[in-house]
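Asks: make a model of this:
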Amino acid sequence: MVAFGGGHGLYASLSALRRVVGKVTAVVTVADDGGSSGRLRRELGVLPPGDLRMALAALCGDDEWGRTWSEVVQHRFRSEGELHGHAVGNLLIVALWELLDDPVAGLDWVGRLLGAHGRVLPMASVPIDIEAEVELDGVLSVVRGQVACAGTPGNVRSISLVPADPPACPEAVAAVRDADWVVLGPGSWFTSVLPHLMVPELAEALHRTAARRLVALNLAPQPGETDGFSAEKHLQVLHEHAPGLTVDVVLADPGVVGERGELEKAVESLGGRLVLAEVAASDGSPRHDARRLASVLDEIFREKR
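Replies: Here you go, the predicted model:
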């Protein structure tokens, strides 16, 4: 099982996946340029560790060890000094990178410490920047940087990466090739999900793998990125960024579906079938409930090809 994404969306899918499959590999975007991750990236020239940290925390178990270490690595310092805003896990990850001079080995060591139910890998071996073509009041412009793209007041039309052909993490490529299932989403569509399709070696592996592909749609539009997007619009944008990619299943909560017929047509155009299931948290917030999502994914994965 390989799950792609970053941030809170990937955290949700990993929290569910670790409950239903024996081996999970998270392939995580490395474009963050804000907050603690951005500061460490600029100061030390490392991959931004924040999304990688969140993925590791999501893979922690529900026992006392897992809950404690998940809270520790997610803890942020509050002070008037230089440590303000830094997450403990970010510092731990970067320390291991400096000691081992190997990003993958460093993440594996943190995973062992946390007792993570799976492995976390960066999608690329170097930090990347996202460039978005944005339309505002009929004028097109280019916005650079994940934070700027996510917060743009305009409508994002498309994205590209800088560098345009970053080297993929070899272990991530191997994991995709060997997978039974690949999961894309949920997550910020333009800044967490689609960037994986822009890394040439990773994109090739996604197209060639014998794994079945599942796309999990978001529960609400992402402010500044997908305002006004219908569920089918997300799939249209996915197709535009990866024209040859087919999917087997698209999972959506009924609450996000406007015109079911239009969504079914969009899913069928990608070669897949639509699964509608209540996976949202019961409190009404736009977040996935890990146990509900796990139950639905378990049913899907058990179905015969």
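Asks: from here on, contacts and neighbour counts on C-alpha atoms
Replies: Will do.
Asks: in the chain, which spans are strands?
Replies: 2-5, 25-28, 119-122, 129-136, 139-144, 155-162, 181-184, 212-216, 249-252, 273-276 (DSSP state E).
Asks: for stretch 104-119, buried residues please.
Replies: By neighbour count on 16 or more other C-alpha atoms under 10 Å, the buried set for stretch 104-119 is V104, G106, L107, D108, V110, G111, L114, G115, A116, H117, G118, R119.
Asks: could I get the strands of the chain in TSV, plus columns for distance to E264?
Replies: Shown next, in TSV, are the strands of the chain (distance: least, C-alpha to C-alpha, whole Å):
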stretch	distance to E264
strand 2-5	23
strand 25-28	28
strand 119-122	33
strand 129-136	28
strand 139-144	31
strand 155-162	23
strand 181-184	18
strand 212-216	13
strand 249-252	9
strand 273-276	6
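Asks: for the ones you listed, which one sits closest to V193?
Replies: strand 2-5 (4.9 Å; C-alpha to C-alpha).
Asks: so how far is the closest one off the chain centroid?
Replies: 6 Å (C-alpha atoms, centre = their mean, to the nearest Å).
Asks: ok, now stretch 90-99?
Replies: With C-alpha atoms, centre = their mean, you get 21 Å for stretch 90-99.
Asks: and stretch 61-81, end to end?
Replies: The stretch stretch 61-81 measures 33 Å between its terminal residues, going by C-alpha to C-alpha, to the nearest Å.
Asks: again but with stretch 211-225, I slipped
Replies: From its first residue to its last, stretch 211-225 covers 29 Å (C-alpha to C-alpha).
Asks: for the comparison step, fold the sequence that follows:
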Amino acid sequence: MAGPTTSSGRGPARRGLRRASPVPLKVVALGGGHGLSASLQALRHVTGDLTAVVTVADDGGSSGRLRDEFGVLPPGDLRMALSALCNDSGWGHLWRDVLQHRFSGEGPLAGHAVGNLLIVALWQLLDDPSDGLSVVGELLGARGRVLPMSLQPLTIEADVDDAATGRPEVLVGQNQVAATTGRVGTVRLVPADPPANPEAVQAVMDADWVVLGPGSWFTSVCTHLLVPELARALQATPARRCVTLNLDAGASETAGYRPEQLLETLGRYAPDLTLDAVVADPSAVEDVDALSAAAARFGAVLVMRQVAEADGSAVHHPLRLAAAYADVFSGVTGDVAG
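Replies: I've put the predicted structure just below:
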């Protein structure tokens, strides 16, 4: 995992970051849930050629119910990614709100998101996951496309040290792992070595930039590295690679992990992975030197930017994050005031 060394032999040095081109950069963002939604809402301001590759291991809520009943991919994270890419028009916002609307009450539809039901209906009619997602994208006027990372639903297992006793236990399912207060050690997918979606692999290979994170680190980010074909593509692609760190590294499944430790977990699942940039908010970093050193071990530069909402909440501000990505993609990686 050691990065390239400088001519002086003093340690890792990043590869040159490419300057922006008049032709839209091809950007692929990987993740799931709210984290991927945050990166997509930012990236849509930076490029007109955007692809989201989404995890398919969700087993909770509406997605879990539909997955169990119909044997389909869990639609929730895919729906959220599509909603994040909606066109900035009344029509686009209307369909975004329709997709995100959840039924209330206590009947059989209670808790279901309309978008989840629509996506599953289209999958049944068209018998092709990508085609169904493309139709929803057309309704939204989506500024990009959304692809599942695999064409079969997957299950996450994790080895976790119990928060109260410290004893090891195995948690099964994304819902359980994401909510644990114990320390997550190793995660894996069931079935092991699942096939990747060929379209997702090709998108990664064709990209100019690949963005990993933010998001639930073990259940939304690392999962992409557990799909062998996708992991190989992430390591072999000629694209530049950027990791976006979370604003709160101490919540639920990442409790007890410092930002540099979370970064290092990527190397555990993909030892040959190299990076070009790591984006972090100063408010979420206690030891800048340690994080910078961890980034350098991947061959990356640490890019510190204020990307959180101004109210101090652990939520990425779309325009601030977009500005950070624009800097990274154009090679502006030094400190920026404000």
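Asks: now the TM-score, please.
Replies: The TM-score (TM-score structural alignment, normalised by the length of structure 1) is 0.98; 305 aligned residues with a C-alpha RMSD of 1.2 Å.
Asks: ok, which of the strands of structure 1 comes nearest A290 of structure 1?
Replies: Of all those, strand 212-216 comes closest under C-alpha to C-alpha, at 13.0 Å.
Asks: check which helices and strands that closest one sits against.
Replies: strand 181-184, strand 249-252 (3 or more C-alpha pairs under 8 Å, 6 or more residues apart in numbering; DSSP states H and E).
Asks: can you redo the ones you listed as CSV with mean neighbour count and distance to G22 of structure 1?
Replies: Shown next, in CSV, are those (neighbours: other C-alpha atoms under 10 Å; distance: least, C-alpha to C-alpha, whole Å):
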stretch, mean neighbour count, distance to G22 of structure 1
strand 181-184, 22, 12
strand 249-252, 23, 21
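Asks: export those to CSV and tack on distance to H75 of structure 1?
Replies: Converted to CSV, those look like this (distance: least, C-alpha to C-alpha, whole Å):
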stretch, distance to H75 of structure 1
strand 181-184, 27
strand 249-252, 32
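Asks: give the aligned range of stretch 274-290 of structure 2 in structure 1.
Replies: Per TM-score structural alignment, the counterpart of stretch 274-290 of structure 2 in structure 1 is residues 246-262.
Asks: show the end-to-end separation of the matching stretch, please.
Replies: End to end - C-alpha to C-alpha - stretch 246-262 of structure 1 spans 18 Å.
Asks: can you map out the helices along structure 1?
Replies: 7-17, 35-44, 50-58, 64-74, 88-100, 103-114, 146-150, 170-178, 200-208, 231-241, 260-269, 290-302 (DSSP state H).
Asks: most tightly surrounded among the ones you listed?
Replies: Per residue and on average, the most neighbours among these fall to helix 50-58, with a mean of 28 (mean count of other C-alpha atoms under 10 Å).
Asks: residue range for that helix in structure 2?
Replies: If you align by TM-score structural alignment, helix 50-58 of structure 1 falls on residues 76-84 of structure 2.
Asks: now do the contacts for the aligned residue in structure 2 for L10 of structure 1.
Replies: Matched by TM-score structural alignment, L10 of structure 1 corresponds to L36 in structure 2. Shown in contact with L36 of structure 2 (C-alpha atoms under 8 Å, 6 or more residues apart in numbering): A29, L30, A81, G213, P214, G215.
Asks: I'd like to know how far the residue positioned nearest the centre of structure 1 sits from R302 of structure 1.
Replies: The residue lying closest to the centre of structure 1 (C-alpha atoms, centre = their mean) is G5, at 1.1 Å. Distance, G5 of structure 1 to R302 of structure 1, using C-alpha to C-alpha: 23 Å.
Asks: cool, and A205 of structure 1?
Replies: 24 Å.
Asks: L44 of structure 1 too?
Replies: Noted for L44 of structure 1: a distance of 45 Å to R302 of structure 1, by C-alpha to C-alpha.
Asks: excluding covalently adjacent residues, which one is nearest to V296 of structure 1?
Replies: A277 (7.1 Å; C-alpha to C-alpha, 6 or more residues apart in numbering).
Asks: quick one: that neighbour and F301 of structure 1, what's the gap?
Replies: 14 Å.
Asks: does the residue nearest to V296 of structure 1 really touch D253, like I thought?
Replies: Yes: if you go by C-alpha atoms under 8 Å, A277 of structure 1 and D253 touch, sitting 5.1 Å apart.
Asks: and the two? Which one has more around it.
Replies: Legend: neighbour count by other C-alpha atoms under 10 Å for A277 of structure 1 and D253, higher for D253 (19 against 16).
Asks: for the more buried one, what are its contacts?
Replies: L217, L219, L276, A277, E278, V279, A280.
Asks: quick one: map the third one onto structure 2.
Replies: The equivalent of L276 of structure 1 in structure 2 is M304 (alignment by TM-score structural alignment).
Asks: enumerate every residue touching the residue nearest to that match when sequence neighbours are not counted.
Replies: Excluding the flanking residues, the one nearest M304 of structure 2 by C-alpha to C-alpha, 6+ apart is A280, at 5.1 Å. Counting by C-alpha under 8 Å, 6+ apart, A280 of structure 2 touches T244, L245, N246, L247, L302, V303, M304, R305, Q306, V307.
Asks: the residue nearest to V296 of structure 1 and W97 of structure 1: what is the separation?
Replies: On the measure of C-alpha to C-alpha, A277 of structure 1 and W97 of structure 1 end up 41 Å apart.
Asks: equivalent analysis for R273 of structure 1, please.
Replies: Distance from R273 of structure 1 to W97 of structure 1, by C-alpha to C-alpha: 42 Å.
Asks: what does V257 of structure 1 give?
Replies: 43 Å.
Asks: next, count neighbours for the alignment partner in structure 2 of L214 of structure 1.
Replies: Under the alignment (TM-score structural alignment), L214 of structure 1 pairs with C242 in structure 2. Using other C-alpha under 10 Å, C242 of structure 2 has 25 other residues around it.
Asks: burial measure for the counterpart of E106 of structure 2 in structure 1, as a count.
Replies: The alignment partner of E106 of structure 2 in structure 1, by TM-score structural alignment, is E80. Other residues within reach of E80 of structure 1, judged by other C-alpha under 10 Å, total 8.
Asks: and E80 of structure 1, how far is that from L136 of structure 1?
Replies: On the measure of C-alpha to C-alpha, E80 of structure 1 and L136 of structure 1 end up 38 Å apart.
Asks: now do E264 of structure 1
Replies: On the measure of C-alpha to C-alpha, E264 of structure 1 and L136 of structure 1 end up 30 Å apart.
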